[in-house]
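Undergrad: Pasting a predicted model and its sequence here:
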Amino acid sequence: MKKYKAKGGRGGRPQLQNELVRVHTVGIRLNSSELDSLKRKADSFGLPLGQWLRNIALKHFVLRPLVPEINRTVYAELANLASNLNQIAKASYSSSVAMPTHLICQTNNKLHLLRLELLGIKNDSKTD
């Protein structure tokens, strides 16, 4: 029969230094819709509400929200469409068939803006 030695010291998570331990709380009053809104925003960043609020208040920056998987999928499909559109444009330049190039360029620009929007990137330039 094996004998087991008792572990030295306590198990579990190591203790934080005294100045890093969070012992104070700050309370604010919110109505239900405000609380739901804050929770949704925190969820979009993949963070608990308290950590998200702490990041905003103390670090003075907000991370980008997580991009939903459906947006990534549509982004990839739009990339394929943009590639096809680019091939059509190149073919029109090399052939004698006249194609409305301004429409092709306008469509390509709109595809690009839509792809950026799906990733949550704002583009202030106008391309119409």
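TA: On my side now, so go ahead.
Undergrad: make it CA atoms for all contacts and neighbour counts henceforth
TA: Noted.
Undergrad: Show me which residues of the helix or strand hosting residue 93 are buried.
TA: Assigned by DSSP states H and E, residue 93 belongs to helix 69-94. Within helix 69-94, the residues scored as buried using 16 or more other CA atoms under 10 Å are 75, 78, 82, 85, 89.
Undergrad: Please name the residues that touch the third one.
TA: The contact partners of residue 82, by CA atoms under 8 Å, 6 or more residues apart in numbering, come to 108, 111-112.
Undergrad: Keep only those of those that are in helices.
TA: With helices taken from DSSP state H, the overlap with the contacts of residue 82 comprises 108, 111-112.
Undergrad: Going by distance to residue 55, which of those wins?
TA: Using CA to CA, residue 112 is the member of the ones in helices among the contacts of residue 82 that lies nearest residue 55, at 31.6 Å.
Undergrad: can you pull the contacts of that closest one?
TA: Contacts of residue 112 (CA under 8 Å, 6+ apart): residue 82.
Undergrad: what's the spacing between it and residue 49?
TA: Taking CA to CA, to the nearest Å as the measure, residue 112 falls 33 Å from residue 49.
Undergrad: A further structure is provided below for comparison with the first:
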Amino acid sequence: MRGALGGAVITEKPNVKWDDVAGLEGAKEALKEAVILPVKFPQFFTGKRKPWSGILMYGPPGTGKSYLAKAVATEADSTFFSISSSDLVSKWLGESEKLVTQLFSLARDSAPSIIFIDEVGSL
């Protein structure tokens, strides 16, 4: 199964800084609150205060979604996983679920990780 995802997943340690992303101040702040704060200050997220479990970024192509995700991975010193949603879809019953499970298993093995699933709208 790792071989099935091996060619589809782009794994890297990106080098994109917040200053490299022009504009998108609201999105940057939301990502900092959702990802960077829990990583750098875990003591703030105890008890009933839990960090966000995910973020959905949407918009037309070329608006900086993947660049923002790379900036988050750089800032959080995480491994960046980029995969297209079409690589997670299979015509065989149960195969898509196995691929998603395997993706998250790979991410856990490389923790801390950021998973960016591109083209979610095509599902």
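TA: Perfect, thanks for sending it. Predicted model only: the values in this text are computed from it and were never measured.
Undergrad: Work out the TM-score between the chains.
TA: Here the TM-score for the pair of chains, by TM-score structural alignment, normalised by the length of structure 2, is 0.24; 48 aligned residues with a CA RMSD of 4.0 Å.
Undergrad: just to revisit the earlier point, could I get the contacts of residue 82 of structure 1 as TSV with distance to residue 69 of structure 1?
TA: Shown next, in TSV, are these (distance: CA to CA, whole Å):
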residue	distance to residue 69 of structure 1
108	23
111	19
112	19
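Undergrad: returning to that earlier point: in JSON lines: the buried residues of helix 69-94 of structure 1, plus distance to residue 103 of structure 1.
TA: Formatted as JSON lines, these follow (distance: CA to CA, whole Å):
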{"residue": "75", "distance to residue 103 of structure 1": "21"}
{"residue": "78", "distance to residue 103 of structure 1": "17"}
{"residue": "82", "distance to residue 103 of structure 1": "13"}
{"residue": "85", "distance to residue 103 of structure 1": "11"}
{"residue": "89", "distance to residue 103 of structure 1": "10"}
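Undergrad: Closest one to residue 53 of structure 1 out of those residues, please.
TA: Checking the buried residues of helix 69-94 of structure 1 against residue 53 of structure 1 by CA to CA gives residue 75 as the nearest, at 30.1 Å.
Undergrad: Tell me if I'm right that that closest one and residue 111 touch.
TA: No. The criterion here is CA atoms under 8 Å, and residue 75 of structure 1 misses it with residue 111 at 9.7 Å.
Undergrad: Name the single longest helix found in structure 2.
TA: Max-length helix for structure 2 by DSSP H is helix 95-109.
Undergrad: Mind listing what's buried along that helix?
TA: So helix 95-109 of structure 2, judged by 16+ other CA under 10 Å, has buried residues 96, 99-100, 102-103, 106-107.
Undergrad: name the helices or strands packed onto that helix?
TA: Helices and strands touching helix 95-109 of structure 2, by 3 or more CA pairs under 8 Å, 6 or more residues apart in numbering; DSSP states H and E, are helix 2-6, strand 113-118.
Undergrad: From the opening residue of stretch 41-55 of structure 1 to its closing one, how far?
TA: For stretch 41-55 of structure 1, the end-to-end distance is 13 Å (CA to CA).
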